[in-house]
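Enquirer: I would like the atomic coordinates for the input below:
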Amino acid sequence: MLGAIAGDVIGSVHEHSGTKTKNFLLFVEASQFTDDTVLTVAVAERLLRGGSYVDWYHEYFHAYPEAGYGSSFIHWAEHRCREPYYSWGNGAAMRVSPIGIACNTLEEVLAQARASAEVTHNHPEGIRGAQATAAAVFLARSGYTKADIKTYIEQEFGYCLSERLDDIREHYCFDVSCQGSVPQSIIAFLEADGFEDAVRNAISLGGDADTMACIAGGIAEVFFGGVPDEIASQTLAVLDERLHGVVCEFQERFADRLTRGCT
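Expert: Sure thing, here's the model as predicted:
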């Protein structure tokens, strides 16, 4: 989960900038958390305390109303709607990484990923993006190889993960759909040689940078054995007391599934 948040914070200044390079400073003065972090923490708190995904999303939106949500989510949350709005956007995938850590079986991961998505993103593509991302996190923290993860995601979700980043980067544009950003984010992880490299890969595609780095970072954290200390500390420093507290509680609760806790 901390890896997803780090990806969001690092990517926050690259959204809409069309960054097509891996050569950039990880943290700058303007680096901040966005809706990706807020809703990831909302999912984490739901897993810690139970309750309804709808209620937790509403609560976190009203606590952080200026975090940069999509217009459909804003309308849904402002009016405390309880019916979904058939979205295929990558908002379903950006928030799901805690499920891949907290759940005990792949079947439970898929069920919880669906539940977390379909209260807003009940379009098949929205659900598919959430389930694929959560499954990748679960497999990555369960000792599976990159080849295993690639094969499973391709076979179960129909995403093509064989294209190379260098080829994608040439033609890739900003795309907020699950089908147009989740596969590319997973490829960013698959081609990476470490956590930082996964985040840089995702941002370098020039798309929805914070969300794609959030997705790639959530997988990379558990596969590569955690978030490097310097990146972790700079990420946590950006968070306010509430977000920081939930992140630390979650990291500590599931420390046996991570290589480091939260200090």
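Enquirer: going forward, measure contacts between C-alpha atoms and count neighbours the same way
Expert: Noted.
Enquirer: what about the longest helix in the protein?
Expert: helix 124-141 (DSSP state H).
Enquirer: Against Val176, how distant is the residue of the chain most remote from its centre?
Expert: Distance from the C-alpha centroid of the chain peaks at His79, with 25.2 Å (CA atoms, centre = their mean). Note on His79: its distance to Val176, by CA to CA, to the nearest Å, is 23 Å.
Enquirer: And this one, please, so the two structures can be compared:
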Amino acid sequence: MLGAIFGDIVGSVYEFDNTHDPAFPLLIRWSRPTDDSIMTLAVAKALMETAGQDDGAIRTALVRSMQALGRQYPDSGYGGMFRQWLRSADPQPYHSFGNGSAMRVSAVGWLYPTLDATQHAARLTAEVTHDHPEGIKGAQAIAAAVFLARTGTDKAAIRSFIARKFGYNLSRTLDAIRPGYAFYETCQQSVPEAILAFLEGTSYEDVIRKAVTLGGDSDTIACMAGAIAEAYYPMPQQYREEALLRLDAPLRCIAEQYHRFYHSRKHLL
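Expert: As a prediction, this is how the structure comes out:
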């Protein structure tokens, strides 16, 4: 999960000031966690609290956790509809296919023992807000890629599965996409691009650099790509430490709790 958070932090300063320079500085003074990291941690917290419980309990915990953290960190870059959802006394899904469902799902890819269970949990995390089929599909695609990467599936098989299962065009190259790529916040126009950044990357850091230099919604693309890359490549320890250092104490506490929770259950996964 720290792979997603670090990607978000790196991309945060390039979201509205895109760079195509692959030698860009990974971290500067203003690099910070955005709504992507806040909601990633909120989802992880809800899933930890409801391990082994039914779908209704998980949905309730997701709404509670996402609203609580979202209200605690109100200026993190949420979209307009999601901001309204955060403030609602009766929060209901709003048929969104924005990439918010996919950027917060990384913990799902680590916490379930089978691909089917992973897909089911990803659907639950999406549906509380993003109940449009494309919003659900985006979350499931990222979670599936994380699951496959962490369980030793090679890139060719990951590419084939995601393309077949979700219908994304993964035959393109980033070099072909980049010249005409713009700021897209939909799953349809950012999830496959994030997966391509992972597929083309040669290391965790290279994946992050490729994701950011694609342009567009840089923090979210790097968050999604970083989530998959962490499951496939060794993530440098210094980047794990930097991700934790740039979270405040309450958020860092959730991240550390998740780390302990995952490792206590790793033998089951």
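Enquirer: Mind telling me what the residue farthest from the centre of the first structure corresponds to in the second structure?
Expert: In the second structure, the residue paired with His79 of the first structure according to TM-score structural alignment is Ser88.
Enquirer: Stretch 142-154 of the first structure corresponds to what range in the second structure?
Expert: Going by TM-score structural alignment: stretch 142-154 of the first structure matches residues 151-163.
Enquirer: so who does Glu205 of the second structure touch?
Expert: Counting by CA atoms under 8 Å, 6 or more residues apart in numbering, Glu205 of the second structure touches Met235.
Enquirer: Helix or strand: which one has it?
Expert: helix 204-213 (DSSP states H and E).
Enquirer: do His16 of the first structure as well
Expert: Assigned by DSSP H and E, His16 of the first structure belongs to no helix or strand.
Enquirer: And it, what's its match in the second structure?
Expert: Checking TM-score structural alignment: His16 of the first structure goes with Phe16.
Enquirer: distance of that match from Asp217 of the second structure?
Expert: From Phe16 of the second structure to Asp217 of the second structure the distance is 8 Å (CA to CA).
Enquirer: Name the residue in the two with the higher neighbour count.
Expert: Using other CA atoms under 10 Å as the criterion, Phe16 of the second structure and Asp217 rank with Asp217 on top: 25 against 14.
Enquirer: which residues does the aligned partner of that one in the first structure contact?
Expert: Aligning on TM-score structural alignment places Asp217 of the second structure opposite Asp208 in the first structure. Taking CA under 8 Å, 6+ apart, we find Asp208 of the first structure in contact with 15-16, 174-176, 181.
Enquirer: Next: Ile195 of the second structure.
Expert: Applying CA under 8 Å, 6+ apart, the residues contacting Ile195 of the second structure are 142, 145, 170, 224-225, 228.
Enquirer: any idea which of those residues is closest to Pro22 of the second structure?
Expert: Using CA to CA, Ala225 is the member of the contacts of Ile195 of the second structure that lies nearest Pro22 of the second structure, at 15.7 Å.
Enquirer: aligned partner of Glu200 of the second structure in the first structure?
Expert: With TM-score structural alignment as the criterion, Glu200 of the second structure matches Glu191.
Enquirer: Would you confirm that that match contacts Arg200?
Expert: No: the pair Glu191 of the first structure / Arg200 is not scored as a contact, 10.8 Å apart, by CA atoms under 8 Å.
Enquirer: Would you check that my belief about Ala77 of the first structure contacting Tyr57 is correct?
Expert: Yes: assessed by CA under 8 Å, Ala77 of the first structure is found in contact with Tyr57 at 7.4 Å.
Enquirer: Neighbour count: these two, which is higher?
Expert: Neighbours per residue, other CA under 10 Å: of Ala77 of the first structure and Tyr57, the larger number sits with Tyr57, 25 against 22.
Enquirer: Looking at the second structure, name the residue matched to the more buried one.
Expert: Checking TM-score structural alignment: Tyr57 of the first structure goes with Met66.
Enquirer: Tell me the spatial nearest neighbour of that match, not counting adjacent residues.
Expert: Ala42 (5.1 Å; CA to CA, 6 or more residues apart in numbering).
Enquirer: Next, the contact list for whichever residue in the second structure pairs up with Gly68 of the first structure, please.
Expert: Alignment note (TM-score structural alignment): Gly68 of the first structure maps to Gly77 of the second structure. Applying CA under 8 Å, 6+ apart to Gly77 of the second structure gives the contacts 34-35.
Enquirer: ok, now with 6 Å
Expert: Gly77 of the second structure is in contact with Asp35, counting by CA atoms under 6 Å, 6 or more residues apart in numbering.
Enquirer: Distance of it relative to Gly100 of the second structure?
Expert: For Gly77 of the second structure, the distance to Gly100 of the second structure - CA to CA - is 11 Å.
Enquirer: cool, and Tyr258 of the second structure?
Expert: 21 Å.
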